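Colleague: the sequence isn't on hand, but the structure is:
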């Protein structure tokens, strides 16, 4: 029974630390982002692809990554119509990724990721509710991360980034082409809230 006050104090302290890191004023937010970037330079793991795959497939996946980044940037801008347009462009880029260039376990894994990617892009295009679009973007990002980790982007770097406060503190990830945080789940509300968790090549 004596340990309960200590546990509660620790829990409260952790909550305050999280809120301070991402939920404070703009100045605190920028300071947090700068500190996080310095820490990430030392601690962010770098992951190589799991499979050796055809360079053409990696190039096509890289083209989809480019389209994904434009979609992510539309979320950063909180622009619903642009989000829909970029989701449509990303859908077209995804359709050009040729699964026939894969075989064996690599082909099976890609098929596992492909359907959720397609579904998420269709969901984003089907609504004008920005928060609903962002939920589908989270699903898109989670599955695209698995694909990039498995197959790589042919030498192009991707940064796997995380915001602990997204979706009522459930947390959410996304991919970026730069380590500088631009949060697609909050936009201007908390633009730099987040940290780089992993660098993918």
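Modeller: That came through fine. Treat the numbers as computed from the prediction; the structure is a model and nothing was measured. Numbers count the residues shown, from 1 in each chain.

Colleague: alpha carbons only for contacts and neighbour counts from here, please
Modeller: Noted.

Colleague: for stretch 116-130, list every residue counted as buried.
Modeller: 116-117, 120-125, 130 (16 or more other CA atoms under 10 Å).

Colleague: out of these, who's nearest residue 14?
Modeller: Of all the buried residues of stretch 116-130, residue 14 sits closest to residue 130, with 30.2 Å by CA to CA.

Colleague: and that closest one, how far is that from residue 60?
Modeller: Residue 130 sits 28 Å away from residue 60, going by CA to CA, to the nearest Å.

Colleague: and here is the other one:
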């Protein structure tokens, strides 16, 4: 009987920890969705669309509980999103996107941001990475001039 109780407890503990890890946080999921909008806007070379998408990202970042993200990363996300939202040139917006992407990649590795696979992609020409919800490369650093430059470096499931 003791053996069955111990086995049951191990199974229960495993289930609880798996359930806790697989739960996604709605604020972080929304942040990831906003990030994808910024990435898509950059890839389309549209400064205004990128500014609007970054504005939405910034709004969402202000709702994120500071306990979910290291304070320095949250501040950096807000700063980068502000730079992108206020950017008048696509080059300025893309420059801030490097750091924004690096932090979001870290968040994606530590948290469940999507029920689908998240692809970490990299452009050797830009020397920058970004997240994507699809395997196909749509490069935010060069837009239409080199839209398919890059490769999938890893997958986050």
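Modeller: That came in fine, so what should we check first? Bear in mind that the values here come from a model prediction, so they are computed numbers and not experimental data.

Colleague: give me the TM-score for these two chains.
Modeller: Once the chains are laid over each other, their TM-score by TM-score structural alignment, normalised by the length of the second structure reads 0.80; 138 aligned residues with a CA RMSD of 1.8 Å.

Colleague: mind checking which of the buried residues of stretch 116-130 of the first structure land in helices?
Modeller: 116-117, 120-125, 130 (DSSP state H).

Colleague: just put these in TSV and tack on distance to residue 146 of the first structure.
Modeller: Listed next are these as TSV, based on distance: CA to CA, whole Å:
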residue	distance to residue 146 of the first structure
116	11
117	11
120	15
121	16
122	19
123	20
124	20
125	22
130	24
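
Colleague: now the strands for the second structure?
Modeller: Using DSSP state E, the strands found in the second structure span residues 118-123, 128-132, 151-156.

Colleague: okay, the angle between the second one and strand 118-123?
Modeller: To tie it back to what came earlier, the one meant is strand 128-132 of the second structure. Taking axes from the mean of the first three to the mean of the last three CA atoms, to 10 degrees, strand 128-132 of the second structure and strand 118-123 form an angle of 150 degrees between their directions.

Colleague: residue 3 of the first structure: neighbouring residues, count only.
Modeller: 7 (other CA atoms under 10 Å).

Colleague: what is the burial count for the residue lying closest to residue 123 of the second structure once chain neighbours are set aside?
Modeller: Excluding the flanking residues, the one nearest residue 123 of the second structure by CA to CA, 6 or more residues apart in numbering is residue 150, at 4.1 Å. Residue 150 of the second structure is flanked by 20 other residues according to other CA under 10 Å.

Colleague: what residue of the first structure matches up with residue 150 of the second structure?
Modeller: Using TM-score structural alignment, the partner of residue 150 of the second structure in the first structure is residue 194.

Colleague: just residue 32 of the second structure next, same as before
Modeller: Mapped onto the first structure by TM-score structural alignment, residue 32 of the second structure lines up with residue 65.

Colleague: gap between that match and residue 192 of the first structure?
Modeller: 21 Å.

Colleague: for residue 84 of the first structure, same thing?
Modeller: Residue 84 of the first structure is 23 Å from residue 192 of the first structure, by CA to CA.

Colleague: with residue 149 of the first structure instead?
Modeller: Residue 149 of the first structure sits 24 Å away from residue 192 of the first structure, going by CA to CA.

Colleague: neighbour count: those two, which is higher?
Modeller: When residue 149 of the first structure and residue 192 are compared for neighbours, residue 192 comes out ahead with 23 against 19, by other CA under 10 Å.
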